[in-house]
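Asker: model this:
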Amino acid sequence: MNKTLATLATAALLGMTPVAHAGEAAPLAADPVVEARMIAISEELRCLVCQNESLAASHAELAEDLRREVRSLIRDGKSDAEVRDYLVSRYGDFVLYRPPVKPTTWLLWFGPFLILAAAIIGLIAYLRRRASLLKPAALSAADRAAAEALLSGDSQPTQPKDQA
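Answerer: Just a heads-up that it's a prediction; the model follows:
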C-alpha cells in the first residue's frame, strides 16, 4: 500500500513539472542562399583570433562578427571577390588562407624552398668535408717500414732500402 501511494505521489509530481520540448535549430540566416555563400567565402578566410581555423569553423567572438559582416555585404549585393577585397583591405593578406604572390608575400611563398635549398647545400658541404677527413693518408716509406717491423715482431724497425 505504501509503495502504491509513493508511486502515485511521484507520478503527480512529475505531472506538475513543465515539460521541455526540443525545437528545431534556428537557421543562421533567413536566406539559405546568403548562408551558403557566406560559408563558401569564410572557408577561404582565416580566423584572426585562432589563426589555424577557418572563419567558418571558428567560435571566437571576432569570427562571429566577421561572419555577420560577410552576411551583410552579401545582402548588399557584393560579389565574393568584393567581400574578400573588403576584408583584405581591413585586415591585410593574413586573413586569406592563400595569400597572393606579390613582393610582400615572397618570403611566405618561397621561404620554405630557400630554407630547403640551404639545408641541402649545407648537407652536401658537410658530407664532402667529412669524406675528405676520412680518407686514409698516404704512408711515407719510413712509416711503412715501421709498420711492417711492428707487424713482423721485430723490436727495431729496419730502414727502407731506398733510404739506405
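
Asker: From here on, just use CA atoms for contacts and neighbour counts.
Answerer: OK.

Asker: Please enumerate the strands of the protein.
Answerer: Shown for the chain, no strands are assigned by DSSP state E.

Asker: Contacts only, for the residue most central in space within it.
Answerer: The centroid of the chain falls nearest to N52 when counting by Cα atoms, centre = their mean (7.5 Å). Under the criterion of Cα atoms under 8 Å, 6 or more residues apart in numbering, the neighbours of N52 are R46.

Asker: Give me the distance between it and I115.
Answerer: Noted for N52: a distance of 23 Å to I115, by Cα to Cα, to the nearest Å.

Asker: Likewise for S58?
Answerer: From S58 over to I115 the distance is 32 Å, taken as Cα to Cα.

Asker: quick one: buried residues of the longest helix belonging to the chain?
Answerer: Longest helix of the chain, by residue count under DSSP state H: helix 106-134. For helix 106-134, the buried set under the neighbour-count rule, 16 or more other Cα atoms under 10 Å, comprises W109.

Asker: name the helices or strands packed onto it?
Answerer: Based on contacts counted as 3 or more Cα pairs under 8 Å, 6 or more residues apart in numbering; DSSP states H and E, there is no element that helix 106-134 packs against.

Asker: Distance from the chain centre to it, please.
Answerer: The chain centre lies 23 Å from the centre of helix 106-134; the measure is Cα atoms, centre = their mean, to the nearest Å.

Asker: check contacts around the closest residue to R71 other than its chain neighbours.
Answerer: Nearest-residue entry for R71: M38, 6.0 Å, with adjacent residues in sequence omitted and distances by Cα to Cα, 6 or more residues apart in numbering. The contact partners of M38, by Cα under 8 Å, 6+ apart, come to 67, 70-71, 74.

Asker: Let's see this one next, to set against the first:
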Amino acid sequence: MRRMILLLNTVLLFGMFGPAAAQDSLPPAPYAYRQLDDPQQEAAAQDLMETLRCLKCQSQSIADSDAPMAGDMRHQVRIRIAAGESPEEVRGWLMQRYGDYVSYKPAVSATTWPLFAIPVLLILLAGGILIRRMRGRA
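Answerer: The predicted structure follows:
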C-alpha cells in the first residue's frame, strides 16, 4: 500500500511539473538573443523592447529579462520590425494579445483611464485640503 501511494505521488508530481520543465528546456526562438542585421531596425526593436514588460518577471522589460517568454517576445518584436511593421503596430499587436499590462506606456482607453485620472484627482484633493488649512490658519 505504501509503495502504491509513493508511486501515485511520484506520478502526480511529474504530471504537474513535467510540462513546465519541458517548456524551459526548449531552445530559444531564433531572434531571442540575435540582433537584426539592419542597425536602424535593431535600434527600433531595442527601443520598443525597453518599453514592454516581461509577463513572467513583471518587474523587468523584455530587453532585460532572461525568461523564456521574454525571449519569445523579443523574437516576435524583431521579426515584426524586420517585416516592416512600425514599433507602434508591434506594440498594438502585443497589447491585443497579452493585454494592456504588457506595455510600460499604456494608452488611455476605457479600461486604463482610471490609471491616469486617479492621480490627478488625488493631487487636486491634496491641494484643496492644503488650501483650506492655510485659509483656516490665516
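
Asker: re the thing from before, what is the aligned counterpart of the residue nearest to the centre of the first structure in the second structure?
Answerer: Mapped onto the second structure by TM-score structural alignment, N52 of the first structure lines up with S59.

Asker: gap between that match and A126 of the second structure?
Answerer: With distances taken as Cα to Cα, S59 of the second structure is found 29 Å from A126 of the second structure.

Asker: got a list of what Q46 of the second structure touches?
Answerer: Under the criterion of Cα under 8 Å, 6+ apart, the contact partners of Q46 of the second structure comprise A63.

Asker: Looking at the first structure, name the residue matched to it.
Answerer: So Q46 of the second structure corresponds to I39, using TM-score structural alignment.

Asker: what lines up against P87 of the second structure once you look at the first structure?
Answerer: Taking TM-score structural alignment, the alignment pairs P87 of the second structure with D80 from the first structure.

Asker: any idea what L66 of the first structure aligns with in the second structure?
Answerer: When the structures are aligned by TM-score structural alignment, the residue of the second structure matched to L66 of the first structure is M73.

Asker: Which single one of the contacts of M38 of the first structure is nearest to A142 of the first structure?
Answerer: Closest approach to A142 of the first structure among those (Cα to Cα): R67, at 85.0 Å.

Asker: P27 of the first structure: neighbouring residues, count only.
Answerer: Around P27 of the first structure sit 9 other residues, with neighbours defined as other Cα atoms under 10 Å.

Asker: do you know how far it is from A36 of the first structure?
Answerer: With distances taken as Cα to Cα, P27 of the first structure is found 11 Å from A36 of the first structure.

Asker: Check whether K105 of the second structure really touches R53, as I assumed.
Answerer: No. With contact defined as Cα atoms under 8 Å, K105 of the second structure does not reach R53; the gap is 9.7 Å.

Asker: Have a look at those two and say which one is more surrounded.
Answerer: Set K105 of the second structure next to R53 and count neighbours by other Cα under 10 Å: R53 wins out with 23 against 12.

Asker: Once you drop chain neighbours, what's closest to that one?
Answerer: Using Cα to Cα, 6+ apart, the closest residue to R53 of the second structure is S61 (4.4 Å).

Asker: dump the residue contacts of the one you found.
Answerer: Contact analysis of S61 of the second structure by Cα under 8 Å, 6+ apart lists 49-54.

Asker: ok so, going back, what about the match of P87 of the second structure, how many neighbours?
Answerer: D80 of the first structure has 16 neighbouring residues, counting by other Cα under 10 Å.

Asker: Contacts only, for it.
Answerer: Taking Cα under 8 Å, 6+ apart as the contact definition, D80 of the first structure lies against 37, 41, 74.

Asker: rerun that using 10 Å as the cut-off
Answerer: Contact partners of D80 of the first structure, counting by Cα atoms under 10 Å, 6 or more residues apart in numbering, are 37-38, 40-41, 70, 73-74, 86.

Asker: Take these and lay them out in CSV including distance to M16 of the first structure.
Answerer: Converted to CSV, the contacts of D80 of the first structure look like this (distance: Cα to Cα, whole Å):
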residue, distance to M16 of the first structure
R37, 47
M38, 45
A40, 48
I41, 49
V70, 46
L73, 49
I74, 48
Y86, 55
